[in-house]
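# the following block contains a protein sequence and its predicted model.
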Amino acid sequence: MRLTPHRTRPRTRSCHRRTSAALLASAVSVCLVAASAPVVPLGVGDRLFPYLGNPGYDVASYDLSFTYPGSNSEPLRAVTTIDAWTTADLDRVNLDFAHGTVHSVEVDGEPATFSTAGEDLVITPEDSVSDGKWMRITVRHTSDPVPAKGRDGGWVRTADGLAMANQADAAHLVFPCNDHPSDKAMFTFRVTAPDGHTAVANGLSAGVDTSRGSTTWTYRTQHPMATELAQVSIGRSTVLHRTGPHGLPVRDVVPTRDREALEPWLEKTPEQIAWMEGKVGRYPFETYGLLMADASTGFQLETQTLSLFERELFTEPVHPAWYVESIMIHELAHQWFGDSVGPRTWSDLWLNEGHATWYEALYAEEQAGKPMRDRMKAAYGASDRWRAAGGPPAAPKAPEPGRKTGIFRPNVYDGAALVLYALRQEIGRAAFERLERAWVGRYKDRTATTEDFVRLAAEISGRDLDGFFQGWLYGEKTPPMPGHPDWKPAAPAKPAEPGKAAASAGAAAR
């Protein structure tokens, strides 16, 4: 995710994945609950989002069917089918789901009872499900595009339809799921909409069926994906096709009336992909493209294979071209950092946003003459303030109640990119570039932790870097910058007068 200031599986799973799931589940009571016990919300023990995700199973695939009624203010009819592998004996199964009406639930083809607890849908199958078994859950429900009270994310209502923005914890406002990035899965989307609309989703097209005034589009991913990265676009759109490096299919989704105005920006994508491949290796997915939404969100979002952008970032002359292009690179870089290599927990967010910010800044340096050193020196000056407000990069403070997107603070953007700059200064450019390629290669299609990155950095550089990373990732104060002893943190700002402080806070609000 990038805030911008404009206008506002198969059965076989890796042992590494199984171990991480077990570690997360150890923080909570695994769902070995007698059917007579109280219904309670569960979670996988994430430090920042303790009730996200659910223990006891590992999702292999989602099959999501949505029927759009032609209005972005009416609920969609939906069916969610989940295939999962159990990792415990389950008398009940918890799913994350909080913004729709559930009509029925089946487990392995048999009707199951259900209730709600917090933001969990709690399912009680007729017979308990044993550890080490396949389980299929089918939920018939509605999916409400009207924003949930006091909640951000989920469906985004555009001028002509809908799109999704599920980061960090909003996929379960759209469909029942195990809504935590540690549990990646394959996805199939089936979207039915009235004539005159076009639907596009993550992955590649797997068929189009037209019948009785409506069309159903089917899309499938070829790589596992976290729920927060799911994307479905429904609107009066045009899909534009071009070819990227190595024959990569590139497709963009734009409001039909804006296709000519947006084309000069969209045609830059193949060269941008080639630029990123030159830095970190081959693009990791089956397709890429930009979804230009006619909506005001205040951010852009790295939904897997189809990044979400505000149309007006490109159509309103607010920012110079180099800046807009660098934001395109930010979301593109996320396809490697954050999507292909996902965070094991939300405290590992700095690995996503720090890297995307790093390549955004590197592109601006190489393509527009905007020195990385200047940006990092400015970030160094502000870093102590960012740490005080949001926590160190790898130990961010928990979001305020009702503001879960509040984890997206400067400490995990430029503050985290500053850590990468310091690392390059410490181990040298050649070792740093080997590390970047090794990171996205070793953990492709997986999740990884801060500790994994620290270990790999030590392996690649041949040095013990524990002390370096302890200060840069977890310290309350920013350590001295290697190679730049003259860099100093900026002095604390003087408290503003009450009226001015209020005005400043209002200007910064999303």
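On my side now, so go ahead. Residues are numbered from 1 along each chain as shown.
# going forward, measure contacts between C-alpha atoms and count neighbours the same way
OK.
# for the protein, what spans make up the helices?
15-25, 259-266, 269-280, 312-315, 321-334, 349-368, 372-390, 414-427, 429-442, 450-461, 466-474, 498-508 (DSSP state H).
# how about TSV for the ones you listed, with mean neighbour count and distance to Ser130 added?
Below are the helices of the chain laid out as TSV (neighbours: other Cα atoms under 10 Å; distance: least, Cα to Cα, whole Å):
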stretch	mean neighbour count	distance to Ser130
helix 15-25	16	17
helix 259-266	15	50
helix 269-280	17	43
helix 312-315	17	51
helix 321-334	23	38
helix 349-368	23	34
helix 372-390	19	42
helix 414-427	23	43
helix 429-442	17	33
helix 450-461	16	32
helix 466-474	16	41
helix 498-508	10	51
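# using TSV, lay out those together with distance to Glu286.
Shown next, in TSV, are the helices of the chain (distance: least, Cα to Cα, whole Å):
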stretch	distance to Glu286
helix 15-25	23
helix 259-266	18
helix 269-280	13
helix 312-315	25
helix 321-334	14
helix 349-368	20
helix 372-390	31
helix 414-427	28
helix 429-442	16
helix 450-461	26
helix 466-474	33
helix 498-508	38
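# pasting the second one now:
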Amino acid sequence: MAGVAAFTALNLTALTACSGSAVTGKPGEAGVGDPYFPKLGNGGYDVAHYGLKLDYDPKSKQLAGEAVITARATQDLSTFHLDLTGLDVHKVTVQGKPAHFNRAGSELTVRPDDDLPKGETFKVAVRYSGKPESLVTGGGKEGWMTTADGVLALGEPTGSMTWFPGNNHPSDKAAYDIEITAPKGLTAISNGELKDTRTGKDGRPTFVWHSAEPMASYLALVAIGKYEVEESKVKLGDSRLPIYTAVDPTQAKQSQEVLAKTPAIMKWSVNNLGAYPFASFGAVVDRPDDVDYPLETQTKPVYPGSPDETILVHELAHQWFGNSVTPKSWQDMWLNEGLATYTEWLWSEDNDGLTAQDIFGQIYKGEGEALEAYEIDPETLWEFPPATPPSADVISDDPVYNRGAMVIHKIRQAVGDNKFYDIIQGWTKKYRHSNADTKDFTAYVEDKAGKNLDSIWGPWLYGNGKPAKP
């Protein structure tokens, strides 16, 4: 690993002397101050594009990578940080010139040869290699995870920094081009659309994936393994969009029926949630032993074994809630999960299942078939308010999901169905491909409702314990 000492004032002085230019800028912050992950992300710049070239050997578990990051300085910048954990950094250039760099924990500190003035667009290239490792957070194992026949890289909330350097916080979204070279006989999958597949002189294939729409780093995906791939197109709105589905052969038979429902779910979602925000969609189904949770990776959710219909609806709803409209911080995760969970309730209501009111009522009472169907523990549901989880370890717990969905149902009760659907579709349109927080949401809802809704926000969104009345 290149340089593990902290980047001290003495280091900064030495690097400044080597640069041959007077320092006029200031160092960018090492972290954006997220309430739960304060060191994630970095200040001083905004990323527009990641160009990643990855070469992975499952036998040695070695990854060789090059990241070319295009960003704009948001201040006069003398040094800046990239999030990267593990791996050895071999070379860093900024605007084509060699740059000084240092490592401290998950921070890669870069000192360009020349300061970067505010507003300047610049490119930083990082060459790196090593054995990526997974991380364990409150939500479980994440990051670069080896599988029975390859690898699966998932990044919520922090894991993307295990396999590429970047501004690893949802508030900085960017476009991506990801090239993955895999062993012979294996397929490499990522977000967006497959633009090219080529075979090198050594017979190994390289898969080239393109994501033009902005994406948060935690939604970036790499899946390498043996997959049965199906490609087709379906009409959504005015466009025919490609579907790319990759299924581990051991899961193919049991997945076939439920995955065939994807086009119908997507058409229903467009009618209820608004225009689909991306240029393609699909799925990756791996073995249950490879990962123990589904994730809404952009355009291609990942499933641990064959998903059931409810999970399929939930992860596809995230393409609107979370992937297109992305939280400003991890404290706002209920906006992702509460809205995606409520979409499950709407799907049930429209497909001869329990109505959303039935589900809401049974959850509140703590009895009924909805608790088993949606795996709800009525005791833990009221442990904390959905908008203010007490720590990072519980941002994926039940109050964020199901109590968050109850907030959405209370809004529907307050405004009526016609205005409710106008609010949901207007929300996904106004904040399409951008970031929003809880205050943005409550202000938007009240504006469209034309009335104060503190009677909802107080007890249901921010209040401790079970509200007195359903």
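Happy to help now that I have it. Note that this is a predicted model, so its numbers are computed, not measured.
# where's the aligned residue in the first structure for Arg103 of the second structure relative to Arg136 of the first structure, distance?
Aligning on TM-score structural alignment places Arg103 of the second structure opposite Thr116 in the first structure. Distance check for Thr116 of the first structure against Arg136 of the first structure: by Cα to Cα, to the nearest Å, it reads 19 Å.
# Val324 of the first structure now?
44 Å.
# next one: Lys377 of the first structure
From Lys377 of the first structure over to Arg136 of the first structure the distance is 53 Å, taken as Cα to Cα.
# give me the distance from stretch 98-115 of the second structure to the chain's centre.
26 Å (Cα atoms, centre = their mean, to the nearest Å).
# what do you get for stretch 114-123 of the second structure?
27 Å.
# residue range for it in the first structure?
By TM-score structural alignment, stretch 114-123 of the second structure lines up with residues 127-136 in the first structure.
# what do we get in the first structure for Trp320 of the second structure?
In the first structure, the residue matched to Trp320 of the second structure (TM-score structural alignment) is Trp336.
# ok, back up a step: minimum distance to Ala159 of the first structure: which of the helices of the first structure has it?
Each of these has some distance to Ala159 of the first structure by Cα to Cα; the shortest is helix 312-315, at 12.4 Å.
# please name the residues that touch Tyr421 of the first structure.
Going by Cα atoms under 8 Å, 6 or more residues apart in numbering, Tyr421 of the first structure touches Met376.
# trace it over to the second structure, please.
Using TM-score structural alignment, Tyr421 of the first structure lines up with His409 in the second structure.
# relative to Thr355 of the second structure, how far out is its match?
11 Å.
# now swap in Asp398 of the second structure and tell me
Taken as Cα to Cα, the span from Asp398 of the second structure to Thr355 of the second structure is 20 Å.
# quick one: which of the two has more around it?
Counting neighbours by other Cα atoms under 10 Å for Asp398 of the second structure and for Thr355 shows that Asp398 has the greater number, 22 against 16.
# what's the closest non-adjacent residue to that one?
What sits nearest to Asp398 of the second structure in space, not counting adjacent residues and going by Cα to Cα, 6 or more residues apart in numbering, is Leu381, at 5.6 Å.
# next one: Asp55 of the second structure
Closest residue in space to Asp55 of the second structure, ignoring its immediate chain neighbours: Thr181 at 4.7 Å, by Cα to Cα, 6+ apart.
# how about the residue mapped onto Gln256 of the second structure from the first structure, what does it touch?
Here Gln256 of the second structure is matched to Glu263 in the first structure, going by TM-score structural alignment. By Cα under 8 Å, 6+ apart, Glu263 of the first structure lies in contact with nothing.
# let's go with 10 Å and repeat that
Applying Cα atoms under 10 Å, 6 or more residues apart in numbering, we find Glu263 of the first structure in contact with 240, 252, 254.
# which of these does the second structure keep?
Contacts conserved in the second structure for the contacts of Glu263 of the first structure, counting by both residues aligned by TM-score structural alignment, their matches' Cα atoms under 10 Å: Val254.
# can I get the contacts of Glu263 of the first structure in a markdown table with distance to Val122 of the first structure?
Shown next, in a markdown table, are those (distance: Cα to Cα, whole Å):
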| residue | distance to Val122 of the first structure |
| --- | --- |
| Leu240 | 42 |
| Asp252 | 38 |
| Val254 | 39 |
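# what's the closest of the contacts of Glu263 of the first structure to Asp46 of the first structure?
Asp46 of the first structure has its nearest neighbour among those in Asp252, at 34.6 Å by Cα to Cα.
# just to check, Asp454 of the second structure is in contact with Thr442?
Yes - in terms of Cα atoms under 10 Å, Asp454 of the second structure counts as a neighbour of Thr442; the distance is 9.3 Å.
# shared neighbours, these two?
Leu461.
# distance-wise, check Asn272 of the second structure relative to Ser217 of the second structure.
27 Å.
# also Thr299 of the second structure?
14 Å.
# and Thr181 of the second structure, what's its match in the first structure?
For Thr181 of the second structure, the residue aligned by TM-score structural alignment is Thr192.
# give me the distance between that match and Ala165 of the first structure.
Using Cα to Cα, we find Thr192 of the first structure at a distance of 20 Å from Ala165 of the first structure.
# what do you get for Ser65 of the first structure?
Counting by Cα to Cα - Ser65 of the first structure and Ala165 of the first structure are separated by 18 Å.
# list the contacts of the closest residue to Leu40 of the second structure other than its chain neighbours.
Nearest in space to Leu40 of the second structure, with sequence neighbours left out and distances taken as Cα to Cα, 6+ apart, is Gly31 at 5.0 Å. Gly31 of the second structure makes contact with 37-43, 81-83, 107, 167-169, according to Cα under 10 Å, 6+ apart.
# need the counterpart of Gly31 of the second structure in the first structure.
Per TM-score structural alignment, Gly31 of the second structure is aligned with Gly43.
# repeat that for Pro304 of the second structure.
Pro304 of the second structure maps onto Glu310 in the first structure when the alignment is built from TM-score structural alignment.
# what's the neighbour count on the residue nearest to Asp115 of the second structure when sequence neighbours are not counted?
Take Asp115 of the second structure and drop its neighbours on the chain: the residue closest to it by Cα to Cα, 6+ apart is Ser78, 4.9 Å away. By the criterion of other Cα under 10 Å, Ser78 of the second structure has 23 neighbours.
# counterpart of Ser78 of the second structure in the first structure?
In the first structure, the residue paired with Ser78 of the second structure is Asp91, using TM-score structural alignment.
# just to revisit the earlier point, quick one: which of Ser65 and Ala165 of the first structure has more around it?
Ala165 (27 against 22).
# that one contacts Leu291, correct?
No - contact status for Ala165 of the first structure versus Leu291: not in contact, 11.6 Å apart, counting by Cα under 10 Å.
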